[in-house]
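*Asks:* have a look; sequence and predicted model below, questions after that.
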Amino acid sequence: MAQDPIRVDIVSDVVCPWCIVGYRQLKQAAEETGVAIETYWHPFELNPDMEAEGENLRDHIMRKYGSTAEQSKDARDRLMKVGADLDFDFHWTDDSRIYNTFAAHQLLHWASETGQAQALKLALFDAYFTQGKDVSDPEVLVDVATSIGLPPEEAREVLKDQRHAEMVRQKEQFWTSRGVTGVPTMVFGGKQATSGAQGVDTFARLLKQLTSQ
């Protein structure tokens, strides 16, 4: 008899590069081990106080983490290599910016009501990291939603009237109240949590361990 898929709750932000890396690692681990998983995405804002126009990514990293311009570039170069190994294209320029993602999380909550949150999440990762788009811009968000088959006019209304804003805040508070301070945080089967992109081998061992319990 086939085993039920393992539920994996992923707390993440769409401007977090390690979130898409961690997801790709987890997906590869599931494929290699033959362990079925079901992923559920939850909101976290890396920069809840970010100004509307965003901030130059290099300047942001230097300011937030105290790194030099060279260290910031080295980190991005390393991520590009990690992404390439996982068939994901990180594309950064000197003009790359980081944005607030509260609106994106509201759209993701809306998409979750029809089971399309994962498709939208992955499309937003691609829009931001590969295409360099402003994922705080309502029109960009509507375009991304439309690209996966969601109705554009409803997407635009969701963002305009902010009908899901309070729910997103509640979800964010739920996870931070349980000790989540960084992303990606993954919770396996509601009982075992990991933080960060753990690597394919580590995720594979964890999945096999969970299926043997």
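*Replies:* Good, I have the coordinates. Residues are numbered from 1 along each chain as shown.

*Asks:* please count neighbours and contacts with C-alpha atoms only from this point.
*Replies:* Noted.

*Asks:* in the chain, which spans are helices?
*Replies:* Assigned by DSSP state H, the chain shows helices spanning 17-33, 57-65, 69-85, 102-112, 117-125, 138-147, 152-161, 165-177, 200-211.

*Asks:* tell me which of those sits most buried.
*Replies:* Most buried of those by mean neighbour count (mean count of other Cα atoms under 10 Å) is helix 102-112; its value is a mean of 22.

*Asks:* now do it: everything it contacts.
*Replies:* For helix 102-112, the external contacting residues (Cα atoms under 8 Å, 6 or more residues apart in numbering) are 14, 43, 45, 48, 117-118, 120-121, 135-136, 138, 141, 150, 155, 158-159, 162, 164-165, 168.

*Asks:* looking at the helices of the chain, which is nearest to residue 95?
*Replies:* When those are compared by Cα to Cα, helix 57-65 sits nearest residue 95, at 7.6 Å.

*Asks:* which neighbouring elements make contact with that closest one?
*Replies:* Judged by 3 or more Cα pairs under 8 Å, 6 or more residues apart in numbering; DSSP states H and E, the packing partners of helix 57-65 are helix 69-85, strand 97-98.

*Asks:* angle of that helix against helix 69-85?
*Replies:* Here helix 57-65 runs at 110 degrees with respect to helix 69-85, directions being taken by axes from the mean of the first three to the mean of the last three Cα atoms, to 10 degrees.

*Asks:* included below, for side-by-side comparison, is a second structure:
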Amino acid sequence: MPENALRVDIWSDVICPWCFIGKRRLETALGRFEHDVELHWHSFQLDPAHEKGHRVPVREMLAAKFGAPPAQVDGMQRQVTDLAAAEGLTYHLDRAIAVNTLDAHRLGHLAAEHGLGDRMHERLLKAHLSDGEVIDDPDTLVRLGAEVGVPAAEAADVLRGTKYAAEVQADIDQAKRLGITGVPFFVLNGTHGVSGAQSAETFLAALEQAR
């Protein structure tokens, strides 16, 4: 970490459409922020009770979760897709598959060990929200990791076992201690919190204040 760099800790889930929007808006703010920043990604599970191995279209999952008719779910998804497009992101939420994200987060921790945490989180978000990838599939995760530079053999070894599960849980426990109940959530220099996918202007003001 460069001397005097501002630390930004981010809690996010790799299936969270608002997290990708928040990432882009933060990056826009960082482009206007004239100081060094180091990002640290932390695991969060929007639905930790989602049964491992259970795969269901997000559209069906949301309809069941909110007791909403399909037309209402489609409207919600169109709204977030339009907001994503304004940040240069292309969502295909009609193809998104809801899964348990524990293994994807374990891969994220491995990637962070290689200095690839930000690139891995970006790839996982795109895989789920844009590409219709099934991100609890071990072979898919190994391939996505390799795309950003994570050694395939290491990723496969991690995904066969339980390595980094404790680190994922530690992130989640830390979020609870901080009172974080939703993501994305950003902690700047350990002193300032920003909740949600705020505007780039809000992020920039928070970065200046935290510094």
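*Replies:* In hand now; what should we look at? Since the structure is predicted, the reported quantities are computational estimates derived from the model, not experimental observations.

*Asks:* any idea what the TM-score is?
*Replies:* The TM-score (TM-score structural alignment, normalised by the length of the second structure) is 0.92; 209 aligned residues with a Cα RMSD of 1.8 Å.

*Asks:* can I get the helices of the first structure in a markdown table with distance to residue 193 of the first structure?
*Replies:* A markdown table is the format used below for the helices of the first structure (distance: least, Cα to Cα, whole Å):
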| stretch | distance to residue 193 of the first structure |
| --- | --- |
| helix 17-33 | 13 |
| helix 57-65 | 25 |
| helix 69-85 | 23 |
| helix 102-112 | 22 |
| helix 117-125 | 20 |
| helix 138-147 | 30 |
| helix 152-161 | 32 |
| helix 165-177 | 12 |
| helix 200-211 | 10 |
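
*Asks:* in a markdown table, list the helices and strands packed on helix 57-65 of the first structure along with distance to residue 210 of the first structure.
*Replies:* Conversion of those to a markdown table gives the following (distance: least, Cα to Cα, whole Å):
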| stretch | distance to residue 210 of the first structure |
| --- | --- |
| helix 69-85 | 26 |
| strand 97-98 | 36 |
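
*Asks:* which one of the ones you listed lies nearest to residue 198 of the first structure?
*Replies:* Closest approach to residue 198 of the first structure among these (Cα to Cα): helix 69-85, 12.3 Å.

*Asks:* mean per-residue distance, the closest one to the second structure?
*Replies:* Helix 69-85 of the first structure, aligned to the second structure and superposed, deviates on average by 1.6 Å (mean Cα distance after the TM-score superposition for the first structure).

*Asks:* which residues are in contact with residue 21 of the second structure?
*Replies:* Applying Cα under 8 Å, 6+ apart, the residues contacting residue 21 of the second structure are 83-84, 87, 89, 197.

*Asks:* wait, I meant residue 123 of the second structure
*Replies:* When contacts are taken as Cα under 8 Å, 6+ apart, residue 123 of the second structure is in contact with 144, 148.

*Asks:* same deal with residue 24 of the second structure?
*Replies:* Residue 24 of the second structure is in contact with residue 87, counting by Cα under 8 Å, 6+ apart.

*Asks:* corresponding residue for it in the first structure?
*Replies:* Mapped onto the first structure by TM-score structural alignment, residue 24 of the second structure lines up with residue 24.

*Asks:* what's the neighbour count on the residue nearest to residue 183 of the first structure when sequence neighbours are not counted?
*Replies:* Of all residues not flanking residue 183 of the first structure in the chain, residue 12 sits nearest, at 5.2 Å (Cα to Cα, 6 or more residues apart in numbering). Neighbours of residue 12 of the first structure under the rule other Cα atoms under 10 Å: 25.

*Asks:* residue 12 of the first structure maps to what in the second structure?
*Replies:* Aligned by TM-score structural alignment, residue 12 of the first structure pairs with residue 12 of the second structure.

*Asks:* I figured that match hits residue 41, correct?
*Replies:* Yes. Assessed by Cα atoms under 8 Å, residue 12 of the second structure is found in contact with residue 41 at 7.3 Å.

*Asks:* thought residue 7 of the second structure was touching residue 38?
*Replies:* Yes. Residue 7 of the second structure is within contact range of residue 38, at 5.0 Å (criterion: Cα under 8 Å).

*Asks:* when these two are compared, which one has more neighbours?
*Replies:* The neighbour count for residue 7 of the second structure versus residue 38, taken as other Cα under 10 Å, is higher for residue 7 (20 against 12).

*Asks:* how far away is that one from residue 206 of the second structure?
*Replies:* Per Cα to Cα, to the nearest Å, residue 7 of the second structure is found 12 Å from residue 206 of the second structure.

*Asks:* next: residue 140 of the second structure.
*Replies:* Relative to residue 206 of the second structure, and taking Cα to Cα, residue 140 of the second structure is found at 37 Å.

*Asks:* got it, and residue 191 of the second structure?
*Replies:* Counting by Cα to Cα, the gap from residue 191 of the second structure to residue 206 of the second structure is 10 Å.

*Asks:* could you do residue 70 of the second structure as well?
*Replies:* Applying Cα to Cα to residue 70 of the second structure and residue 206 of the second structure gives a distance of 38 Å.

*Asks:* ok, now residue 155 of the second structure?
*Replies:* On the measure of Cα to Cα, residue 155 of the second structure and residue 206 of the second structure end up 36 Å apart.
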